[in-house]
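Engineer: just need the structure, nothing else, for what follows:
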Amino acid sequence: MLRLSILGGTGPEGRGIAMRLAMAGHAVCIGSRDEAKALDIAIDLSNSIGVHIIGLDNANAAKEGEVIFVTVPYDAQCAVLQSVEEDLAGKIIVNVVAPMKFTKEVGAAAIDVEIGSAAQESQSLCSDSYVVSALQNVSAENLEDPDKILDEDVIVCSDHKDSKEIVMDLIRNIDTLRPIDGGALSNSKYVEQLTPLLVNINRIYKMHSGIKITGIEN
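Structural biologist: Here you go, the predicted model:
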């Protein structure tokens, strides 16, 4: 069992990841700028799944966790990580951020990140941490439904082999999700940019679809 913290854990993606990992037997902490909000959400989630989840502010959540999931909006990523950088040193950061915007013309669209990707940006901000990119393409709505079977793949990218393996094992703990080794952290750019495409596809078909990589045996 690992101690896992979710920065930005009161949003849909953070709540879903917190629920699924707590159901898998890990000690989970939800972090937020507003500790009272984090506590309220943690109580609600704990009651809904019958597993204890705690709520703290982001600073204390960063101290508490051994592995830190970042699920904040992209425009908040820099400020949040800079505020807790010292507490993240030596830890694994799982970056779940997918930079995107919404327009009337096309719906969801990717935001260009100067350094390449949100995951690479987080590694540059937290140089003493081990950043792994994962879970951007999994629907928050599906994660938040404890009865939903998650029969899809999760592409995992990192420049740190051991940290990548730990995160892939965590993903295997979540229902029937299958981790796929996506290579270097620089490949996270392409994974992140799949998310707005999926959002648009899901809007057309009124579904919460994910991705599946064919031809790879379990």
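
Engineer: from now on I want contacts and neighbour counts done on CA atoms only, so please keep to that.
Structural biologist: Fine.

Engineer: quick one, what contacts V80?
Structural biologist: N58 (CA atoms under 8 Å, 6 or more residues apart in numbering).

Engineer: that one: what secondary structure?
Structural biologist: Recorded secondary structure, V80: helix (DSSP: H, G, I helix; E, B strand; the rest coil).

Engineer: would you mind measuring from it to I6?
Structural biologist: Distance, V80 to I6, by CA to CA, to the nearest Å: 12 Å.

Engineer: I'd say A62 and S83 touch.
Structural biologist: No - counting by CA atoms under 8 Å, A62 sits too far from S83 to count as a contact (9.9 Å).

Engineer: this one next, for a side-by-side:
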Amino acid sequence: MRIDIITVVPDILKSPFEASILKRAIEKELVEVHIHNLRDFSLGNYNQVDDYQFGGGAGMVLMIEPIDKCIQKLRLEREYDEIIYLSPDGKTLNQKMANSLSLLKNIILLCGHYKGVDQRVRDTLITREISIGDYVLSGGELGAAVLCDAIIRLLPGVLNDETSALTDTFQDNLLAPPVYTRPREYKGLAVPEVLLGGNFKAIEDWREEQAFTRTQKLRPDLLE
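Structural biologist: Predicted coordinates for the structure are as follows:
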């Protein structure tokens, strides 16, 4: 898989891909992540990528021309399955969406900034808009990092135990069951006996019951 990220502040995106699972995935060549500075496609001598909005109002708007130039350059090099705009009014990211995106080959992520992007970008260049929640950030970079993490960890070979992702919260519209590790008892708090007996059928039944009970209590909307 290849992910191209277009941004006006590339430094924000460096650290997530220089540590932990994402770094290992890149080093193992399971994914390519390329960060493109929109200012490399800017206008004039001042590296302009934004301007005042027509009709007045507070906040600058990212211009269509630099974005179009960047996307067209990338398109000349390969075909893209999706061109995604990270936006607070996009469809909210969920596990089902992450599963679907992880099956794609090439995607572009466009990070909004300031007041957003010229609407013509969204009308003519973007194939999907995604939000990571009902709140506003100063730019789409953190949202892009979250989306990349959600996708990349699902790629075969990224996790040491590939079955781990299949039992994550939300995979079956259920929250994950409780998990425990050593010590068996701490300050009078004991690990449930069923997890210690070696009866794997009983353990799986317990986990399924716990997952349903936790979902019913904490996120009943997932069961609707």
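
Engineer: where does the TM-score land?
Structural biologist: The TM-score (TM-score structural alignment, normalised by the length of the first structure) is 0.32; 112 aligned residues with a CA RMSD of 5.4 Å.

Engineer: what packs against the top strand by length along the second structure?
Structural biologist: The longest strand of the second structure (DSSP state E) is strand 82-92. In terms of contacts (3 or more CA pairs under 8 Å, 6 or more residues apart in numbering; DSSP states H and E), strand 82-92 of the second structure is packed against strand 106-111, strand 128-131.

Engineer: in the helix or strand following the first one, what's buried?
Structural biologist: The one in question is strand 106-111 of the second structure. Using DSSP states H and E, the next helix or strand after strand 106-111 of the second structure towards the C-terminus is helix 119-124. Within helix 119-124 of the second structure, the residues that count as buried by 16 or more other CA atoms under 10 Å are 121-122.

Engineer: contacts for helix 119-124 of the second structure, please.
Structural biologist: 64, 67-68, 85.

Engineer: and of those residues, the nearest to L189 of the second structure?
Structural biologist: Nearest to L189 of the second structure among these: Y85, at 46.8 Å, using CA to CA.

Engineer: and the strands in the second structure, which stretches?
Structural biologist: Per DSSP E, the second structure carries strands over the ranges 2-7, 32-37, 50-52, 60-62, 82-92, 106-111, 128-131, 185-186, 189-190.

Engineer: check those strands for me and report the most buried one.
Structural biologist: strand 106-111 (a mean of 23; mean count of other CA atoms under 10 Å).

Engineer: would you mind getting the angle between that strand and strand 82-92?
Structural biologist: Angle of strand 106-111 of the second structure versus strand 82-92, following axes from the mean of the first three to the mean of the last three CA atoms, to 10 degrees, is 50 degrees.

Engineer: helices along the second structure, start to end?
Structural biologist: With DSSP state H as the criterion, the second structure has helices at 20-27, 64-77, 95-101, 119-124, 141-152, 163-166, 200-218.

Engineer: helices and strands around the last one, which ones?
Structural biologist: I take that to be helix 200-218 of the second structure. For helix 200-218 of the second structure, there is no helix or strand it packs on, judged by 3+ CA pairs under 8 Å, 6+ apart.

Engineer: if we can go back for a sec, turn the strands of the second structure into a markdown table, columns for distance to V146 of the second structure.
Structural biologist: Shown next, in a markdown table, are the strands of the second structure (distance: least, CA to CA, whole Å):
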| stretch | distance to V146 of the second structure |
| --- | --- |
| strand 2-7 | 12 |
| strand 32-37 | 13 |
| strand 50-52 | 25 |
| strand 60-62 | 22 |
| strand 82-92 | 11 |
| strand 106-111 | 12 |
| strand 128-131 | 10 |
| strand 185-186 | 34 |
| strand 189-190 | 34 |
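
Engineer: out of these, which is closest to I26 of the second structure?
Structural biologist: Closest among the strands of the second structure, using CA to CA: strand 32-37, at 6.0 Å.

Engineer: got a markdown table for the helices and strands packed on strand 82-92 of the second structure, with distance to F200 of the second structure too?
Structural biologist: Below are those laid out as a markdown table (distance: least, CA to CA, whole Å):
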| stretch | distance to F200 of the second structure |
| --- | --- |
| strand 106-111 | 40 |
| strand 128-131 | 39 |
